[in-house]
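Peer 1: predicted model, plus sequence, below.
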Amino acid sequence: MQGGRSDNSVLGSWGGKFDVRASSEGESSGYESEVEITSRISLGYTFDAVLHSLRTFFAVSISLPVAWMCLHPTIGSFRARKFRMVDKGTKTVVWVQKKLRSRLGDYYFGFFSFCAEEEFYLLLLPFLIWNVDHILGRRVTLIVCIGLVLGNTMKDVFGLPRPPSPPVWRPAHQEAIDSTNLQDFGFPSTHAMNAVSNSAFTFLYLTSTPSTFNVQDILSDRKNALMFAFVILYISSLCLSRLYLGAHTPTDLRGGLSLGVILTATYWASSEVIDSYYLSTPNLLLKLIFTGMITLLLMPQPRPVTPTFSQNALLCGLITGCCYGSRQYVDLKSISFHGNAIITGDGMTFSLPEYVPVDLVRSIFLAWNPYLRTFIRTIFGYIVVLLLRVVAKSVSTMILSCVGISVKPHIDRQMSRQRRRKKLRVVRLFTRDIDIVGSAIVKMFTYSVLAWAITFFVPFLDCVLGLLEYEQNQLI
């Protein structure tokens, strides 16, 4: 994934480079790529050249339309303009912090900023899938993941810095909470993209369909109007939290909001077609794995490396597991029980050992209060998902270690000192410190298993145990 040339020149023919200066006066962006990665292993001149060309095309095809929408002919001119706006935006961030800073504000905006983090989605989306609406849950998962992949790619292409601290204030815990530790670039704000995509898509899903969409009809309903007001409050609070916490400038937020609107409109209009494809196409798993690997291979590789590549591997895993798990769940069609035999609508039969009292367990859980079953179902699901995550990560790491790819290589300090004294250049597979390819494989596999468990395995177990009636959960 990290093989090939450094992509600092990906914009060379499009009006700029990743480490271009902020202005003709020589002001630095603070993110110049002064470190040359010499420890990577070349895969051959021809392969490197082809890969570099494909990465350039991929980066430009995603980012150049954004420049055109802002009436800039090239990515370079767009980036130079945004660089100048970062300095102005930093002053705006400082002004906002001086006006709004308070203990209550720290808690309020800290909470809303958390509402677009990985941990929040890993708590909310499973609950949505298991207890509310399977279709809505999987579609929100996909729109969030797709938006993050696109946003992360644009961040590495545009390379616009976050507001510097100081003068901007940041809470001591902010970097620890942020999924990338604020070590990635700033434009566009993926928090702003998520704020629009998850809330606006949910609102549209619950109130209308693409074929019957009418703003006046939707907002004339009192409940819909109240829901819309909550969506506006949520988006406004989350975006303002990024200014308050010093994570983004206004230009980052404007870009994120605009792209979030475009993504929401596009995905909402095509969600039925997308669902229809991955719920019916043959060889789905192979197609998902191939698409994920190609996507990661084509990701821009700025130097120094940013956390976005690792996060994109995680996101590709979530997309793979979500689509495949949803497909398996829909393919069940129905579940019936004959003694200890479980028969699904697609003709599959699972036989449990005679000593497993399936009928007794089902009768007990089905007799419980629905709210209690929901609580037990949720806690049980989280436990299963966490256990599978640990197992998947351990197994994938062990397998990679057996074939010589160490995700977290052991460092023999004595041997390292001896090598330094001998002035020998030691090169591990792909990188000196950590095998980025191995890390990406582990993340993609682990989160594929996690998403598969959320969309299929846990609901299936719930149906077997009597914690969930299969017919109660929407399928298509």
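Peer 2: Cool, got the structure.

Peer 1: use CA for all of it now, contacts and neighbours both
Peer 2: Will do.

Peer 1: before we move on, what SS does Asp433 have?
Peer 2: For Asp433, the assignment made with DSSP: H, G, I helix; E, B strand; the rest coil gives coil.

Peer 1: ok, it to Val168 distance?
Peer 2: Distance, Asp433 to Val168, using C-alpha to C-alpha, to the nearest Å: 32 Å.

Peer 1: again with Ser197
Peer 2: 28 Å.

Peer 1: between those two, which is the more surrounded one?
Peer 2: Ranked by neighbour count (other C-alpha atoms under 10 Å), Ser197 and Val168 place Ser197 first, with 27 against 19.

Peer 1: check the secondary structure at the more buried one for me.
Peer 2: For Ser197, the assignment made with three-state DSSP gives helix.

Peer 1: what about it, distance to Val305?
Peer 2: 28 Å.

Peer 1: element containing the spatially closest residue to Arg139 that is not a sequence neighbour?
Peer 2: Sequence neighbours aside, Ser271 is the residue nearest to Arg139 in space, at 7.6 Å (criterion: C-alpha to C-alpha, 6 or more residues apart in numbering). Taking DSSP states H and E as the criterion, Ser271 maps to helix 250-278.

Peer 1: buried ones in that helix?
Peer 2: Residues of helix 250-278 classed as buried: 250-257, 259-261, 263-265, 267-268, 271, 275, 278 (neighbour count, 16 or more other C-alpha atoms under 10 Å).

Peer 1: list the helices and strands it packs on?
Peer 2: Packing contacts for helix 250-278, counted by 3 or more C-alpha pairs under 8 Å, 6 or more residues apart in numbering; DSSP states H and E, involve helix 75-100, helix 134-158, helix 190-207, helix 308-332.

Peer 1: ok, second structure coming up, stack it against the first:
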Amino acid sequence: MALCRRLARLAAHLQDPQKVAAFQRLCGVEGPSGWADAEQRAGARGPVANGGPPAAERAGGQGHPAGNGTVPGGDGLPQQWRRRPRRNSLTEEDGSQEFSTRSRFLYYLFSLGTELGNELFYILFFPFCIWNLDAWLGRRLIIIWVWVMYLGQCTKDVIRWPRPASPPVVKLEVFYNSEYSMPSTHAMSGTAIPLALLLLSYGRWQYPLLFGLILAFCWCLLVCCSRIYMGMHSVLDVIAGFLYAILILVVFHPVVDLIDNFNLTYKYAPLIIISLHLALGIFSFTLDTWSTSRGDTAQILGCGAGVACGSHVNYMMGLNLDPPPKTLPLSLSSLTVTVFGKAILRLLIGVIVLLLTKVAMKKATIPLACKIFRIPHDDVRKARQRMEVELPYRYITYGTVGFSLMFIVPCLFHFIGLS
């Protein structure tokens, strides 16, 4: 019992938003004048979305304070470099809270760390790995990423812990503010991808182990610290995400080969893959209010299903993207200007195809889902928040993107002589 009480006190200590605010101040981040006074007045505001901080914890009231980046109180700012948080058009957040920072370097560094867990990074990193480096490695990384992100998103909506209270925390990002906070899926992704990359590539690729360990450590540290710097997670959220990702890696790493071989070789793999991922997306969530969590999870599952189905079609048609066994272990020493130029050209052409696929499928699936389920689509933002629209739109759109990533684009490369 004494140990449980100590752990509870430690958890409460690590969840304290003042720790986040202290780290932000250490890095030179400042909110508007009157920031501390606004903390007490915030308790009078009404409830906000899932990620909003609980007013009851700070002012004895019911519900949430202003949240979503809106700060009651003064308009004045210190005369440093001023910025506004990136907003999410689906959540009605206006991103009106300005902040200032004394260090542009730290701002851009931690913004880079945050992007390492966002869609822009995934749509560049995974395709580059599959098209230019090692498709064998890329498929397995995506399998691990799908399970890590799926379990992390589900855990958030089971635990339902709010984001750090603002104030005292300065929200440098509000894009995912409608989601719950525990665990940090950015921290999970930023831990799982570099560690999985190290585990899967060492021995298959020739590089010093120390270099791989340093790269994985710096990657993980940057992503985890960036979520505290941005004011989106408490220290406890980040530590929990880090440990949770390691646990999932320990469990799933031994079976990744079995999953990938099943996806490639089993006759009815596409039917099972599509059914399983669709069922996980439909039956996993019972949200109290809408958040971006459900759509993001459907997006991840759809992408994983599309990549797995594309891999199966490649195998059935004899289109082998994996390096020949005689070339193992692989090395970067053969990099030339021609090889580098072809790699960049493949990435440029391939990503354009993926983005066009995404746009086309989005334009087709949202009106179709609205028509099938008889949902008004005059307000697209409202329509996309409905489960009947959100799940098929995200699942089909990103499933098609994943399929294009693994099959359509490699076939295009083969046709134009870029394979």
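Peer 2: Arrived safely, thanks for sending. Keep in mind that what you see is a predicted model, and the values were worked out from it rather than measured.

Peer 1: hang on, the earlier thing: kindly reformat the helices and strands packed on helix 250-278 of the first structure as JSON lines containing distance to Arg55 of the first structure.
Peer 2: What follows is these, written out as JSON lines (distance: least, C-alpha to C-alpha, whole Å):
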{"stretch": "helix 75-100", "distance to Arg55 of the first structure": "15"}
{"stretch": "helix 134-158", "distance to Arg55 of the first structure": "11"}
{"stretch": "helix 190-207", "distance to Arg55 of the first structure": "21"}
{"stretch": "helix 308-332", "distance to Arg55 of the first structure": "13"}
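
Peer 1: kindly list the longest helix within the second structure.
Peer 2: Longest helix of the second structure, by residue count under DSSP state H: helix 337-372.

Peer 1: how far is it from where the chain is centred?
Peer 2: Distance of helix 337-372 of the second structure from the chain centroid (C-alpha atoms, centre = their mean, to the nearest Å) equals 19 Å.

Peer 1: can you tell me how far Ser363 of the first structure is from Thr344 of the first structure?
Peer 2: 19 Å.

Peer 1: counterpart of the residue nearest to Arg139 of the first structure in the second structure?
Peer 2: Using TM-score structural alignment, the partner of Ser271 of the first structure in the second structure is Val256.

Peer 1: and if you look at Lys91 of the first structure?
Peer 2: By TM-score structural alignment, Lys91 of the first structure lines up with Gln18 in the second structure.

Peer 1: residues in contact with that match?
Peer 2: By C-alpha atoms under 8 Å, 6 or more residues apart in numbering, Gln18 of the second structure lies in contact with 168-169.

Peer 1: could you check how far the nearest residue to Arg101 of the first structure once chain neighbours are set aside is from Leu315 of the first structure?
Peer 2: With C-alpha to C-alpha, 6+ apart as the criterion, Arg101 of the first structure has its nearest non-adjacent residue at 7.6 Å, and that residue is Tyr244. According to C-alpha to C-alpha, Tyr244 of the first structure and Leu315 of the first structure sit 27 Å apart.

Peer 1: quick one: which of the two has more around it?
Peer 2: Counted by other C-alpha under 10 Å, Tyr244 of the first structure and Leu315 do not tie: Tyr244 has more neighbours, with 30 against 25.

Peer 1: what's the match for the more buried one in the second structure?
Peer 2: In the second structure, Tyr244 of the first structure lines up with Tyr229, judged by TM-score structural alignment.

Peer 1: against Phe23 of the second structure, how distant is that match?
Peer 2: Applying C-alpha to C-alpha to Tyr229 of the second structure and Phe23 of the second structure gives a distance of 7 Å.

Peer 1: need the contact partners of the helix or strand where Leu210 of the second structure lies.
Peer 2: Element membership of Leu210 of the second structure [criterion: DSSP H and E] is helix 209-229. Helix 209-229 of the second structure has contacts (C-alpha under 8 Å, 6+ apart) with 20, 23-24, 27, 110-111, 113-114, 116-117, 172, 186-187, 190-191, 194-195, 198, 202, 233-235, 238, 242.

Peer 1: which among these count as buried?
Peer 2: Those of the contacts of helix 209-229 of the second structure that meet the buried threshold are 20, 23-24, 110-111, 113-114, 116-117, 172, 186-187, 190-191, 194-195, 198, 233-235, 238, 242, by 16+ other C-alpha under 10 Å.

Peer 1: let me know the helix or strand that Ile411 of the first structure is in.
Peer 2: Going by DSSP H and E, Ile411 of the first structure is not in any helix or strand.

Peer 1: now do Phe350 of the first structure
Peer 2: strand 349-351.

Peer 1: what's the angle from the first helix or strand past that strand going along the chain to helix 370-402?
Peer 2: Next in sequence after strand 349-351 of the first structure, counting helices and strands by DSSP H and E, comes helix 358-366. If you take axes from the mean of the first three to the mean of the last three C-alpha atoms, to 10 degrees, helix 358-366 of the first structure sits at 120 degrees to helix 370-402.

Peer 1: give me the buried positions along helix 358-366 of the first structure.
Peer 2: Quick answer for helix 358-366 of the first structure (16+ other C-alpha under 10 Å): 358, 362, 365.

Peer 1: now the helices for the stretch 1-150 of the second structure?
Peer 2: Shown for the stretch 1-150 of the second structure, the helices assigned by DSSP state H, counting those that start in this stretch span residues 2-15, 17-26, 35-41, 55-59, 104-115, 119-128, 135-159.

Peer 1: tabulate the ones you listed (CSV), appending distance to Leu348 of the second structure.
Peer 2: Shown next, in CSV, are the helices of the stretch 1-150 of the second structure (distance: least, C-alpha to C-alpha, whole Å):
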stretch, distance to Leu348 of the second structure
helix 2-15, 42
helix 17-26, 37
helix 35-41, 45
helix 55-59, 47
helix 104-115, 19
helix 119-128, 9
helix 135-159, 17
